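# heads up, no residue letters with this:
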């Protein structure tokens, strides 16, 4: 399982999530405490928003703890909205194109979880993409393909609705091809204005997600694991939740992909 952190609020330096805290994302890359595997050393990535609509991005296959460039960039880059990820690979080899966050246009996306039996449904998922989105895919992960599928289903107009439809489609294809579906999905994504996150699993065992206020009156940080031991600060986001961080603060709603027919 991977670990990630995301932020929207008053501009702050990336190091305040990535490298400075006692249990920073870099610390989690080799000593995660709330994941099946303590080590997340199969690459890392950051995506941040600045003066341009499209996010900047830096990714590499090195473990986050061994990349001096990451620490240097995190100390210098100041942003009101950014995503950061350390990877423990489940699908796709250790290569830069498979490192999160993934970007397309103004959108950025990162994921912790898995689609069980992904290879059995990969081609049907790809067939649902437009030519533009199909050719935009550069890696081999289930995460990137799920992101592109949500874009296909109208993420620009309805981010949570598009993601619900994408996951419902994955579940339906899994039932058709394998007679069962298992999707574990804790993800963050952004259009450069709002920050969105989802925690969901078909077996009600999704990867962890926590939130805490940070960076001004309406700013929030969303993380796989708390960045410190202040237990009164961090709130666990429940299974089946959609979270939006915007100018008004953090808003939560139910995330519920449409009901699907079960295999006979």
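Looks like it came in fine. Computed from a predicted model, the values in this text were never measured in an experiment.

# please make it C-alpha for all contacts and neighbour counts, starting now.
Fine.

# how about the helices in the protein?
15-18, 25-31, 68-76, 118-127, 131-136, 142-152, 159-178 (DSSP state H).

# possible to save those helices as JSON lines with distance to residue 223 and mean neighbour count?
What follows is these, written out as JSON lines (distance: least, CA to CA, whole Å; neighbours: other CA atoms under 10 Å):
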{"stretch": "helix 15-18", "distance to residue 223": "9", "mean neighbour count": "22"}
{"stretch": "helix 25-31", "distance to residue 223": "9", "mean neighbour count": "24"}
{"stretch": "helix 68-76", "distance to residue 223": "17", "mean neighbour count": "15"}
{"stretch": "helix 118-127", "distance to residue 223": "25", "mean neighbour count": "15"}
{"stretch": "helix 131-136", "distance to residue 223": "28", "mean neighbour count": "12"}
{"stretch": "helix 142-152", "distance to residue 223": "18", "mean neighbour count": "24"}
{"stretch": "helix 159-178", "distance to residue 223": "19", "mean neighbour count": "20"}
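
# ok, and here's another one to check against it:
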């Protein structure tokens, strides 16, 4: 499995979030507390947006472990961003190669995933032929995660992210059941268009991988008035993480089972999530 984090809010140096917290994502690459594996060393990736909102996000991915990658450290200490994704990979049967590292990008959208499609080798062809032929040639790697992304794009991710992910999940479950796979899907995933972030927690068996979101900043300031780092960020700042980045009391909240959240200007949302009974390709 993998670990990931999504940040949205006041522009900061990536290193402040990736390296400085006590249980940062870099620390999790060696010492995961809640993951299936303690070590997540099969590659990493970061994707970030600049102040030019019309530009596509930048992506840096590599196959080495995050904890000793000099390029990652160099970039993280020089890049500011108000919206970025970071992911550390533990491979689940596909090759350790750059094209299999998250996040995946299509236009303005970034996508990253922790989990797996159980029985993926049995189902891969059936799922691949459901991808819009106009998109299929853009698939670069061999992971179930990237194929999930392109299925969601096929089913209308640009117009309706929750609906597209529901249609993607429904197709995977129906295909898995046709191949006698009892629990086809395990996922915590995040997708963004550069303005909003959608984060999903779902599994066919109802025992999903860990996922947390940070408490609203104004509430944290009231709880911890002496916490200096809280003075430098806006009330809109929010993180979604596979594991809490530290032990600050009241800072982290578990994303409910079978739900998704939306980080957006104004009020954030949490909604129930269920796979759709039918998957309709969006023209």
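Right, received. Where do you want to start? As the structure is a computational prediction, the values presented were derived from the model and not from experiment.

# follow-up on the earlier one: out of the helices of structure 1, which is closest to residue 216 of structure 1?
Each of those was checked against residue 216 of structure 1 via CA to CA, and the shortest separation belongs to helix 15-18, namely 13.9 Å.

# check whether residue 44 of structure 2 really touches residue 66, as I assumed.
Yes - in terms of CA atoms under 8 Å, residue 44 of structure 2 counts as a neighbour of residue 66; the distance is 5.8 Å.

# can you count the residues close to residue 253 of structure 2?
Using other CA atoms under 10 Å as the criterion, residue 253 of structure 2 is surrounded by 13 other residues.

# that one matches what in structure 1?
Residue correspondence to structure 1 (TM-score structural alignment): residue 253 of structure 2 is matched to residue 235.

# sorry, back to before: between residue 44 and residue 66 of structure 2, which one's more packed in?
Set side by side, residue 44 of structure 2 and residue 66 give different neighbour counts by other CA under 10 Å, the larger being at residue 44 (31 against 27).

# quick one: contacts for the more buried one?
61, 62, 63, 64, 65, 66, 86, 87, 88, 89, 101, 102 (CA atoms under 8 Å, 6 or more residues apart in numbering).

# just checking, the second one touches residue 103?
No - counting by CA under 8 Å, residue 62 of structure 2 sits too far from residue 103 to count as a contact (11.0 Å).

# who touches both of those two?
Common contacts of residue 62 of structure 2 and residue 103, defined by CA under 8 Å, 6+ apart, comprise residue 45.

# which one's more surrounded, those two?
Set residue 62 of structure 2 next to residue 103 and count neighbours by other CA under 10 Å: residue 103 wins out with 28 against 22.

# wait, that one sits on residue 112?
Yes - counting by CA under 8 Å, a contact exists between residue 103 of structure 2 and residue 112, whose distance comes to 4.7 Å.

# regarding structure 2, what is its longest strand?
Selection of the longest strand in structure 2 by residue count, based on DSSP state E, yields strand 3-13.

# can you list the residues that contact it?
Counting by CA under 8 Å, 6+ apart, strand 3-13 of structure 2 makes contact with 25, 28-29, 35, 40, 76-89, 112-114, 190, 197, 233-234, 236-243, 263, all of which sit outside it.

# list the contacts of the aligned partner of residue 121 of structure 1 in structure 2.
When the structures are aligned by TM-score structural alignment, the residue of structure 2 matched to residue 121 of structure 1 is residue 123. Taking CA under 8 Å, 6+ apart as the criterion, residue 123 of structure 2 is in contact with 175, 176, 179.

# now do the contacts for residue 41 of structure 1.
Neighbour list for residue 41 of structure 1: 29, 30, 62, 63, 64, 86, 87, 88 [criterion: CA under 8 Å, 6+ apart].

# separation between it and residue 132 of structure 1?
Separation of residue 41 of structure 1 from residue 132 of structure 1 (CA to CA, to the nearest Å) stands at 32 Å.

# before we move on, what about residue 199 of structure 1?
Between residue 199 of structure 1 and residue 132 of structure 1 the computed distance is 28 Å (CA to CA).

# from residue 30 of structure 1, how far off is the residue in structure 1 that residue 77 of structure 2 lines up against?
Taking TM-score structural alignment, the alignment pairs residue 77 of structure 2 with residue 75 from structure 1. Between residue 75 of structure 1 and residue 30 of structure 1 the computed distance is 20 Å (CA to CA).
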